[in-house]
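A.B. asks: got a predicted structure here, sequence first:
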Amino acid sequence: MKGSLDDLVLAKKVSLIFSLLPIGIVATVINSSIISVLMWNVIPNIWIISWLLAHLVFAILRIVMFTVFKSDTKKFQHVKRWKYLISFFLMSSGCIWGSSAFFGLLHSSVAYQMVVAVVLGGMCSGVAATYSALRLTYYSFIIPTLVPQIVLFFTMGTPVHLAFAVMLTLFIILISFPAEANHSIISSNYRLLFKNEDLIRYLRESNENAQLEITRRKQVESELLKSRSELEQKVKDRTIALSLANDHLRIQIEKRMRVENELRESEKYYRSIVETAQEGIWIIGENHRIYYTNQKMAQILGYDLNELKGKDACEFLDENQKSYHGVDRRVRGIRQKNLRKSDGTLVPVIESESSLIDSTGQFHVKLGMVTDITERQKWEKKIVRLNNSLQETNRELSEFSHSVSHDLRAPLHTIQAFCELMQDEYAKVLNETGNEYLSIVRKSADRMNELIGDMLKLSRVTRTELNRKNVNLSNVARDIINTLQKKDPLRSVHVEIQEDVFANGDPGLLRIVLENLLSNSWKFTRKKDDPRIGFGVDFKEGGAIYHVCDNGAGFDMKFKERLFQPFHRLHSESEFEGTGVGLATVYRIIKKHGGAIWVDAIKNKGATFYFTL
C-alpha cells in the first residue's frame, strides 16, 4: 500500500468503520423490531410495517455493501468512494430512524413518545462511539435521527415535550465531544503507527541479533558453570560429612535448651527482619486502624514511628482509593497505589496485601508490604526517552546507508564507461601489462557495482512494506531454475521441486529469498560430478517449514553464526564468486515476515536451509 500519510490513515479508518458495520446492522434490526412491537397497538399497523421494512431493506443493502467492500482488492484506491458511500447509508438509516418522530403525530401517549426518544438517543450514542473514526459518518446519522424528534417536541409545546426537546439538543452537542476526542485519538494512533512501523521492525531485528549473541555467550558460561559445579559438589560432599558429625555432637549438648532458645531466637530473628526490612510493613485491623508499622513504613509516610499506631489507614489513601481499600481489605493481591505523606504529597507505591485469619477462620488483620517506587518510575521514564533516541538514531543510520549507496554509483558508472571506452579505443595502443591493469580496474568496478547493488537491495528490503498474498512457491522456484539453466546451458543439474508449495507472504520479497538460496545451491554445486538441488515443504505441529537443499560445497557448522551477517563469506572469492550480502538479505526478509531461518550443513557434502513464515 502506497500513498500519502493522510491517505493511509483514511484507509485504516475506513477499514475500521467497515469492520464495525455488522454491529450497527444488528443493532438496527433489534431496536427497530423492539419499537415495532412496542408501537403495534398504538398506531396503524401499516405505518409500522412500512417503517420496519424500510429498515430491513437498508440493512440488506448495507450487508451487500459490506460484502462488496471485503472483496474489493483495490480498497486503497477507492477509499474516498467507500467513505462517502457508508456515510450516505448511515444518513439514510438516520432518516428512517428520524421518521419515527412522526409516530408521535398518530397517538397522544407521552410515555411512548419518550421511549422512542430514549431509543433514538441510545442508537446515536452507539453510533458516536462505534463510528467516531470518521467525523462525517456519525454526524450523517445523528443529525437526521434526532432533529425531527426535537422539532416534533418543540411543536407539541407541553412542558414535558419542551424539556425533552432541550435535552435532545444538549445531547447532540455533548455527544460530539467524546466522539471528537475518539476521532482525534484514532487519527493520532494511526499516524504514529505508520511513522514508527519501520523503526520498530528494525529495532526488533537488532534485538533478535543481540539475543542470538547472548545465547552464544550463555552456552560458554554454562560450560564454565558446569566445571565449577563439579568442584563445588566435591567441597559440599566433604562439608556434609563434617557437618553431620558436628550436628550429632551439638544436638546432644543443646537438646534440653533447644525449644526455648529456638523460640526466643525465632522471635528475635523475625522482629529483626521486619524492623530492618527495605520495604515498608504495616498491619491494619478492623475499622482500618493501624496496628503496627516498621521504621521504613513510617519513613515512606513521613511520620515518626509512634505517631502512626491507631490512625485510620484510609487517611493515607487519595480520594479515588478510599472506598476501594474498604471493600478489598480482605483480598490477597499486589496493587499499585498512591499514599499521602504527612506533608500532603502523594508517593507511588506497590503493596503486597495478605489477610491473616485466626483459628476460627475469621478475618483478623491485613498485612501489607509496601515498596516506594518513586525512583523506579523515574528510571522507567528515562529508559523510554533513551529508547526513543535509539530508534531515531537507527532511522538516521538507515537513511545514511541508503544515500551513500546511491551516491557511490554515479562515479562508479563513469569509471566503468571510461574503462570500456579505453578497451575499445586504446587496447592496441597499450602494451600487455597496460591491458591487464585496465582489465583489473574494470573487473574491480564491476565488482563494486555488484556490491553496491546488493547493499541497495538490502536497504530496500528493510524499508519495503509487506503486501501479503498467497504465492505458489513451486512456480517461482521453477522459474528461477529455468533462468539459471539458460545462463549456464552446458550444466546438467538434477533439480527436484515439490508441487503446489504455497505460502502467504510478499510475492516480490519471497522471490528474492528463493533467488538467493537457489542461486547459491547452483553456484556451490558447480564442482560436483552429480549436482543435486531440491525445494519443498514439510508440515509439523508448528506449521509449514520450507527448505532448499543441495549436495554442494557445504561448510563447517561452527561458522554458522556468521552466515547471515552482511559481507561475511565462508568461501574465498577465487573459489566461489559473491558479495556476502545475499543471505543477509534473505535473513531480513524472513524476519520481516515474522519467521525464522536456520541451516544444517556438512563440509563438502552440501547444505539445507530451512525457513518459516
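C.D. replies: Alright, I've got the coordinates.
A.B. asks: okay, CA-based contacts and neighbour counts for the rest of this
C.D. replies: Noted.
A.B. asks: need the longest strand for the protein.
C.D. replies: Across the chain, the longest stretch assigned as strand under DSSP state E is strand 346-357.
A.B. asks: what's the next secondary structure element after it?
C.D. replies: Going down the chain from strand 346-357, the next helix or strand is strand 363-372, by DSSP states H and E.
A.B. asks: picking up where we left off before, now the longest strand of the chain: how far from the chain's centre is it?
C.D. replies: Offset of strand 346-357 from its chain centre (C-alpha atoms, centre = their mean, to the nearest Å): 32 Å.
A.B. asks: within the helices and strands, which one has residue 537?
C.D. replies: Under the criterion of DSSP H and E, residue 537 resides in strand 532-540.
A.B. asks: the longest helix along the chain packs against which elements?
C.D. replies: In the chain, with assignment by DSSP state H, the single longest helix is helix 159-254. With contacts defined as 3 or more C-alpha pairs under 8 Å, 6 or more residues apart in numbering; DSSP states H and E, the secondary structure elements packing on helix 159-254 are helix 5-19, helix 110-130, helix 135-156, helix 374-425, helix 432-463, helix 582-592.
A.B. asks: angle of it against helix 110-130?
C.D. replies: Angular relation of helix 159-254 and helix 110-130 on a 0 to 180 degree scale: 50 degrees, by axes from the mean of the first three to the mean of the last three C-alpha atoms, to 10 degrees.
A.B. asks: for comparison:
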Amino acid sequence: MVEDEARDAELVQHTLREGGFDFSFRRVDTEEAFVEALEKFQPGIILSDHGLPAFDGFAALAIARKRRPDTPFIFVTGSLGEEMAIKALKSGAEDFVLKHHLGSLPQAVHRALRQAEIRAERRRAEEALQSSEERYRSLVELSPDALFIACEGRIVFINSAGVRLLGAPDAGAIVGRPMLEFAHPAERAIVEERMRALIEENRPVAFLEQRVIRTDGREVHVEMAAAPMKFEGRPAAQVILHDITERKQWEAEIRRLNVELEQRVAERTGELEAANRELEAFSYSVSHDLRAPLRHIEGFVEILRSTKGDALDEESRHYLSTIADSARQMGRLIDDLLAFSRTARAELRKTWISLNEIVRDVLRELKPDVAGRKVEWAIGVLPQAEGDPTLLRQVFSNLICNALKYTRNRRVARVEIGSTVTESEIIVFVKDNGVGFDMRYASKLFGVFQRLHRASDFEGTGIGLANVRRIIHRHGGRTWAEGEVNRGATFYFSLPRHGERRESVA
C-alpha cells in the first residue's frame, strides 16, 4: 500500500481482514520503496493514497502499469474530485474508495481481483483460439464479461455472460441479429466505423465506453474492445463488453455530491454575507448611538467646569475629572472594539513586504511617545514576508507600544525585535525588560478584554493583543508569549513561508 499515514494503513488492514481477506501487507511511502516492493514483494493488488508529501498516487499508478500491468490498482484516498476520479479510472486504476467509506473497500478489492482474474482468463482464451475453436468456446463461457463474435455485421456467437448482459432468454435470441441493433442509436455510427477499421486494417480496437440497448430496452453502460479474427475462414471481430453500470452510478453519485456541496457552500456564503451586514449595522450603531451620549457627558462636564468650577470644592472637581476620564476611556474602548471588528472583515491584500521597513515606520510614529525616556533598541535583520502591510503594521504597533508601556518604570528600557526562519514559517519576536507577567495566566493574554495588570498601573482596553492574534491567524500564523514577573516578556508571532525565498532586507 502506498500510504504515508501508518494509522490509515492499519485501518485498511483491519477493514480487509473484517471483510474475510487473509493476506500479507507492506506499506511504502516513497518511490524507491514502491519499486523495490514491486520487484521483491510482488503484490497481488496495489492500494494507494492520492497525494503524498514525497510521492504521487498517479506516479505510482504509472510505475505499476509499466512494471506489473496485470496487478490491480485501487486508489484509497481522503477525497477525490470528479475530474480526478475520471482521470484515475482512465489511467488504469480499477477503482477508488474514499477513506471515510472504507466499508466498501473489501467489495472493491474482491471486484478488482475478480477483474484481474478475468483479464488473465481472457488472455488464456485468446491464446487458446489459435489452436482450437472448440477450446475457445469452452473458455469464453467461463468469463463473467460478455463475449461475442461478429461476422459480416451479424452476431454469430455469444457467451452466457453476453446473453445475460443483453437480457435475452438464451443465445438463440441473439445469434443472427445485427450487432448494431444493440448499440445505442446515438453511437451506432461510431461503432460501425470502429468495426470497419478493425476488419479493413486488421487492428484491434482498445477499450472505449459505449452504451448498449438490451432486448428489454434498458440502457447499459459498458467498456467495449474488439480484436480481428477469422471465423470459418471469413474476417470477423471478437468483441468484449465489460459492464461498468455500477461504476457509472458511483460517478453520478460523485457528481451529485459535488453539486450538493456547491449548494451548501453557496448557502453558507449567503449566511456569512448576511452576518457581515448585521455586523456592519451593529458597528454603525456602536459608532453613532454610543458616541452621542459620551459627547454629551464630556461636553456638559466641560460646561460645568467652566461655569461652576470656582464654586466647587476639591472633592467635586475630583468627581468631575473622574467622569471625564471615564468618558474618554469609554470612547477609546469603542474605537478599539470597532477596530477589532473591522480586522475580521477587512480584505487581506497580501504582497511581499519588508518587515524592517514596517518596524522603522512604527518607530518614527512613536518617536514623540519616547521623548525624555532612555530606551535601548536592538533591532535585528528581519526577512521579507508575504502579508497585508497595513494589518502587519498594526501588529508591530501593538506589540512595540506594549513593550514601551510596560517598561515605563525602568530607568533604562530595552526593547529587542528579531526573528528566526524555519523551513515552514517566519517567527518574529518583540522582547522587553519590563514588568513581565505570570506564565500561569499566559493563556489569557490574547483574549478580548483580558488584562493581567491593573488599569490604574497601566492604561489600556484589553483589545490590542486580541487584534494581534486575529490578524496573524488570518495570515495563517500563530501567536504566543513568554514572560516572568519583573523580568520582562517576549511576544512571538509567525507567518507561513510561501512562494520563492526572498533575501533579508535591513
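C.D. replies: Noted; the coordinates are in hand. For clarity, every value in this text was computed on a predicted model and none was experimentally measured.
A.B. asks: TM-score for these two?
C.D. replies: Once superposed, chain against chain, the TM-score is 0.47 (TM-score structural alignment, normalised by the length of structure 2); 308 aligned residues with a C-alpha RMSD of 5.3 Å.
A.B. asks: on that earlier part again, what's the most buried one of the helices and strands packed on helix 159-254 of structure 1?
C.D. replies: Of all those, helix 582-592 carries the top mean neighbour count, a mean of 22, counting by mean count of other C-alpha atoms under 10 Å.
A.B. asks: what comes up buried for the following helix or strand past that helix?
C.D. replies: Downstream of helix 582-592 of structure 1, the first helix or strand assigned by DSSP H and E is strand 597-602. The neighbour-count check on strand 597-602 of structure 1 (16 or more other C-alpha atoms under 10 Å) flags 597, 601 as buried.
A.B. asks: whichever strand or helix holds residue 115 of structure 2: which residues count as buried?
C.D. replies: Taking DSSP H and E as the definition, residue 115 of structure 2 sits inside helix 105-129. The neighbour-count check on helix 105-129 of structure 2 (16+ other C-alpha under 10 Å) flags 105-106, 108-109, 112-113, 115-118, 121-122, 125-126, 128-129 as buried.
A.B. asks: kindly report the same for stretch 335-342 of structure 2.
C.D. replies: 335-338, 340-341.
A.B. asks: the residues you listed in helices, which ones?
C.D. replies: 335-338, 340-341.
A.B. asks: which one among these gets closest to residue 205 of structure 2?
C.D. replies: Of all these, residue 205 of structure 2 sits closest to residue 341, with 64.7 Å by C-alpha to C-alpha.
A.B. asks: and that closest one, what does it touch?
C.D. replies: Neighbouring residues of residue 341 of structure 2 by C-alpha atoms under 8 Å, 6 or more residues apart in numbering: residue 283.
A.B. asks: distance of it relative to residue 397 of structure 2?
C.D. replies: Computed with C-alpha to C-alpha, to the nearest Å, the distance linking residue 341 of structure 2 and residue 397 of structure 2 is 18 Å.
A.B. asks: I'd like to know which elements the helix or strand residue 86 of structure 1 falls within is packed against.
C.D. replies: Residue 86 of structure 1 belongs to helix 79-99 when assigned by DSSP H and E. When contacts are defined as 3+ C-alpha pairs under 8 Å, 6+ apart, helix 79-99 of structure 1 sits against helix 5-19, helix 45-71, helix 135-156.
A.B. asks: let's see it at 6 Å
C.D. replies: Judged by 3 or more C-alpha pairs under 6 Å, 6 or more residues apart in numbering; DSSP states H and E, the packing partners of helix 79-99 of structure 1 are helix 135-156.
A.B. asks: can you list contacts of the helix it packs on?
C.D. replies: Outside helix 135-156 of structure 1, the residues that touch it by C-alpha atoms under 6 Å, 6 or more residues apart in numbering are 87, 90-91, 94-95, 97-98, 101, 124, 127-128, 131, 161-162, 165.
A.B. asks: likewise for stretch 292-307 of structure 2?
C.D. replies: 324, 327.
A.B. asks: next, the buried residues of it.
C.D. replies: Under 16+ other C-alpha under 10 Å, the buried positions of stretch 292-307 of structure 2 are 294, 297-298, 301-302, 305.
A.B. asks: so after the strand or helix carrying residue 265 of structure 2, what's the next helix or strand?
C.D. replies: Following DSSP H and E, the helix or strand that holds residue 265 of structure 2 is helix 245-285. Later in the chain than helix 245-285 of structure 2, the nearest helix or strand by DSSP H and E is helix 291-308.
A.B. asks: neighbours of residue 260 of structure 2, how many?
C.D. replies: Neighbour count of residue 260 of structure 2, defined by other C-alpha atoms under 10 Å: 12.
A.B. asks: and if you look at the one 4 residues further on?
C.D. replies: Residue 264 of structure 2 is flanked by 12 other residues according to other C-alpha under 10 Å.
A.B. asks: cool, and residue 219 of structure 1?
C.D. replies: Counted with other C-alpha under 10 Å, residue 219 of structure 1 comes out at 11.
A.B. asks: from residue 209 of structure 1, how far off is it?
C.D. replies: 16 Å.
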